[in-house]
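Participant: A predicted structure for the sequence below; I have some questions about it.
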Amino acid sequence: MEFENGMPADMIPGAVWIKSSASTGGGNCVEVTGLPGGAVALRNSRDPHGPALVYTREEIAAFIAGVKAAEFDHLGE
């Protein structure tokens, strides 16, 4: 199966969606799932049937490195 950006998140077979333990609940969490072939999909927990964004493992690794380096901290101000 090919996974594309914007596909309905609930159409990803076998997806096990997880969220950070830092999430406070209330339906405002980003959830992730691994995909066959190493890609990663993200969805908004407020809309579990809505679109999934699909990223390569390399894209996710670059984003996580940026988060760890505090490159996005200004967005939470």
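Facilitator: Nice, I can see it. Residues are numbered from 1 along each chain as shown.

Participant: make it CA atoms for all contacts and neighbour counts henceforth
Facilitator: Fine.

Participant: hey, where'd the helices end up in the chain?
Facilitator: With DSSP state H as the criterion, the chain has helices at 57-68.

Participant: what about the strands in it?
Facilitator: Ranges of strands within the chain are 18-19, 30-34, 40-44, 53-55, based on DSSP state E.

Participant: ok, and here's another one to check against it:
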Amino acid sequence: MKIDLSAANWFKSSHSESSGACVEVAWLPEDTVGVRDSKNPTGPALVFAPGDWDDFTGAIVRGDFNRLV
């Protein structure tokens, strides 16, 4: 699936640092969600289907990606 991201309204968390090392998100057509690196706005972006986005954000909330060091 090819999605035109040129008109996407990208935003980042209000908790983000001013250094620009953040992840940006955009709500896209057909309830898809775009994610990109704020340091490289013209670079590649991930696009999540609605259910996949819900699964991904749920895993973050549950701590599934926390690394044990």
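Facilitator: Arrived safely, thanks for sending. Keep in mind the model is a prediction, meaning the values are calculated, not measured.

Participant: for the strands of the first structure, which one sits closest to H74 of the first structure?
Facilitator: Proximity to H74 of the first structure, assessed across those by C-alpha to C-alpha, is greatest for strand 30-34 (18.6 Å).

Participant: List the buried residues in that closest one.
Facilitator: 31-34 (16 or more other C-alpha atoms under 10 Å).

Participant: again with stretch 31-40 of the second structure
Facilitator: For stretch 31-40 of the second structure, by 16+ other C-alpha under 10 Å, it's 32-38.

Participant: Tell me the one among those residues nearest to K12 of the second structure.
Facilitator: The nearest one, if we look at those relative to K12 of the second structure and count by C-alpha to C-alpha, is S38, at 8.3 Å.

Participant: separation between that closest one and F65 of the second structure?
Facilitator: The spacing between S38 of the second structure and F65 of the second structure, counted by C-alpha to C-alpha, to the nearest Å, is 21 Å.
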